[in-house]
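[1] what follows is a protein structure lacking sequence information:
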């Protein structure tokens, strides 16, 4: 019997467990360990609350979690309750599927002013993540969103929506109430490069055209000649088609979502809080890299949300690549018996589905490296260690009780009302 510990219960963790099941059938036992009492990682706390169809993939993970040889071990933090060294002594393989939940710093003067928020924190706030539930972003003036990917679009869309447009979503109540107090009338999206270089996908861009109180706007001067679109792949062409539509005259609405291309923040200024963002114009070289032109201007703002990428938090005893913001690894191998998968392996790139082949890659590595079970105690050893330390472990059945309570607490039309405090989660299972 092979015993495997997977650290992290998001898509990468569950796809790895699924791959191990398919590879070893009944000859493997997988423990999925998470520091939170609730599973699913970014499916629960990262996917936009108004994208419920994407969240439905959690039902696939649930089927894996309820199988006989996989179990969820929640409310157990590596580094606090158990060390990597201890896990390696208990399991034949330890797989780090911790994702990349920390924001990359914006890295400009003033980025520590009140009102500057990373996207992990902002998205975690409206999704009810316990680490960010207390955030109260200032909504009493214009907002600037830095980034050219789907996360930036999510942030802008959430800021622009009316309460009625959140019907059917699982945005948490405290965020919905606070968004309703907002007086912002302009949301500026800053992109260092141009329309042909965005990472925004057509579906997410298209959603901006259907907002009831907000209109997306693009300066036609930022768009390349239409003939240049022929060199793009089909998805990119669709995205740029949306941007071209946004550049045309349209219905005036109370809120403007303005795309500001060829623009990078170089400083954030304000007296005790954000008041404006100093932006420098950029130009692209022959290789598509952006560089500053020296021309600057100011954009008023009381909120700045940085959506420039994420990094994996360090774990004591695990080699780390500070430049790439992830664990140091070679195709997922970190050290004998220790592996990384998903964003913890490759950095924050790809979609939810990208983690599935990643999980099979790591399962193949384990099959090659662990020919037979070593006789290590696996889950029995972990249970004994955690019991000795008085750790309050949450099982998948406990999670189902928590989920049932969240569904029961939902406001009209919403699928659930998430608990945003760990103690409330632990109380709900009882």
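    Perfect, thanks for sending it. Nothing here was measured: the structure is a model prediction, and the numbers come from that model.

[2] CA only for contacts and neighbour counts going forward, please
    Noted.

[3] contacts only, for the nearest residue to residue 369 once chain neighbours are set aside.
    The shortest distance from residue 369 to any non-neighbouring residue, by Cα to Cα, 6 or more residues apart in numbering, is to residue 337 (7.8 Å). Residues in contact with residue 337 (Cα atoms under 8 Å, 6 or more residues apart in numbering) are 88, 92, 93, 94, 366, 369.

[4] ok, the spatially closest residue to residue 137 that is not a sequence neighbour to residue 139 distance?
    Leaving out its chain neighbours, the residue that sits closest to residue 137 by Cα to Cα, 6+ apart is residue 115, at 6.4 Å. From residue 115 across to residue 139, the span is 9 Å (Cα to Cα, to the nearest Å).

[5] mutual contacts of those two, please.
    302, 303.

[6] quick one, helices of the stretch 251-400 of the chain?
    Applying DSSP state H, counting those that start in this stretch to the stretch 251-400 of the chain gives helices spanning 343-346, 355-369, 379-388, 396-408.

[7] so which of the ones you listed is the most surrounded?
    Neighbour counts (mean count of other Cα atoms under 10 Å) averaged over each of the helices of the stretch 251-400 of the chain peak at helix 343-346, with a mean of 26.

[8] try this one next to it:
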């Protein structure tokens, strides 16, 4: 069996599942998993709300993969700056890109650039302690709008509505706790374009909104429309039925007088963010279902006074150096994971998996089948792939060092991990996340 070396760029679930599948299916494979951050786990560490420790349990499985023989983690390496595709092809038979989707999808409405209008990705990165975003976040708005009907919108609403002390039990860094302690929000309005059977909340997370004694969840009856197509969707999907049942319970429940409120508005599409020098309100158009799960505008507009707007309308992947990119779809063109150039011809030894491949859809578990398809393509193509010019596993390390790249290793991550857990233990918490990149590097290299 030909021994092969494969680089995976992106150490989130998609990349880690690809590495795991590769070493399982091809015992002669050695895989280096790179990431631009000093720490692994991608979306699980920097995209999942800190008060969802159950979801973060997936880290245990990801850790087992990265600890395997034949797999090596190399962090703090920026693709396109520290290494190029041509560099990687010197050292590896193939490269799998799993860089995900880090940017916010654009919302083309008037006022979107006003101060007080924020992309979800930036706010999530802040409260998850991402090292590359500012340490402070303005939280002076008392009335806030969140645009979107998915779990990210739900996470943002919950983080904004829940008092800081209730979130202190999580792994939030000190700067995030201090910022949330100054949060002025009392009313968070979540706007969904479609009806009850079309929103994309997962049932458990939606039910958990009411678990805080400080929050009343208020579902507004306007737009609570269930047509025949909605009834069919409820009948086909247990998840949809559970979400609609939860909406009904919230709709029927009397407010308790809690100091914070999350308002759910259905069938309202954002058309403009209002204000002159900063956000002063949100204008929405009432919509109605048309029988196939989509909606149309009714021409009736509603203005809601708010001082901040968070746009959680989806993520978008970014163009990677030396690779083609479909700017309309926000993905790398591919055939079952094989990267295709502008003429539709397969690029030698270049593959994609995860959101950079299929777009930012699906839950974390969906990346397994996606990774399996890409790895199958790679192994099928293997006889025709030009082999790496340099086969010494340490050659890439010398190359990075020669370019002054301060890369991190799995051993350094384990020390950083232990350091964060020790910081949390001092305060009776599971972990306290280290935020500044230099501090992460220093903790990983301390004896």
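    Yes, it's here. These numbers come from a predicted model, not from an experiment.

[9] circling back to that earlier point, got CSV for the helices of the stretch 251-400 of structure 1, with distance to residue 256 of structure 1 too?
    Shown next, in CSV, are these (distance: least, Cα to Cα, whole Å):
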stretch, distance to residue 256 of structure 1
helix 343-346, 34
helix 355-369, 36
helix 379-388, 53
helix 396-408, 35
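
[10] I'd like to know which of these lies nearest to residue 76 of structure 1.
    helix 379-388 (8.6 Å; Cα to Cα).

[11] what's next to that closest one, contact-wise?
    With Cα under 8 Å, 6+ apart, helix 379-388 of structure 1 has contacts from 3, 31, 81, 82, 87, 90, 393.

[12] now, of those residues, which are buried?
    For those, a burial check counting by 16 or more other Cα atoms under 10 Å picks out 3, 31, 82, 87, 90, 393.

[13] reformat those as TSV; add distance to residue 231 of structure 1.
    Listed next are those as TSV, based on distance: Cα to Cα, whole Å:
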residue	distance to residue 231 of structure 1
3	49
31	47
82	52
87	50
90	53
393	54
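
[14] ok, so of these, who is nearest residue 306 of structure 1?
    When those are compared against residue 306 of structure 1 (criterion: Cα to Cα), the nearest one is residue 82, at 33.1 Å.

[15] which residues sit in contact with that closest one?
    Counting by Cα under 8 Å, 6+ apart, residue 82 of structure 1 has contacts 76, 386.

[16] map it onto structure 2.
    Applying TM-score structural alignment, one finds that residue 82 of structure 1 aligns to residue 83 in structure 2.

[17] what's the farthest-apart pair in the buried ones among the contacts of helix 379-388 of structure 1?
    Of all the pairs that those form, the one spanning the most space (Cα to Cα) is 3 and 393, at 18.9 Å.

[18] okay, the closest residue to residue 191 of structure 1 other than its chain neighbours and residue 221 of structure 1: tell me how far apart.
    Spatially, and ignoring its direct neighbours in sequence, residue 191 of structure 1 is nearest to residue 261 (4.9 Å; Cα to Cα, 6+ apart). Distance, residue 261 of structure 1 to residue 221 of structure 1, by Cα to Cα: 10 Å.

[19] cool, residue 337 of structure 1 as well?
    Counting by Cα to Cα, the gap from residue 337 of structure 1 to residue 221 of structure 1 is 55 Å.

[20] and what of residue 282 of structure 1?
    Distance from residue 282 of structure 1 to residue 221 of structure 1, by Cα to Cα: 14 Å.

[21] the alignment partner in structure 2 of residue 283 of structure 1: neighbouring residues, count only.
    Aligning on TM-score structural alignment places residue 283 of structure 1 opposite residue 288 in structure 2. Residue 288 of structure 2 is flanked by 22 other residues according to other Cα atoms under 10 Å.

[22] you'd agree residue 288 of structure 2 is up against residue 299?
    No. Contact between residue 288 of structure 2 and residue 299 fails when scored by Cα atoms under 8 Å: they sit 10.4 Å apart.

[23] what's the overlap in contacts for these two?
    If you check residue 288 of structure 2 and residue 299 against Cα under 8 Å, 6+ apart, no residue is contacted by both.

[24] just the helices in the stretch 1-150 of structure 2 please.
    Under the criterion DSSP H, counting those that start in this stretch, helices of the stretch 1-150 of structure 2 are mapped to 13-25, 43-46, 58-66, 85-91, 120-127.
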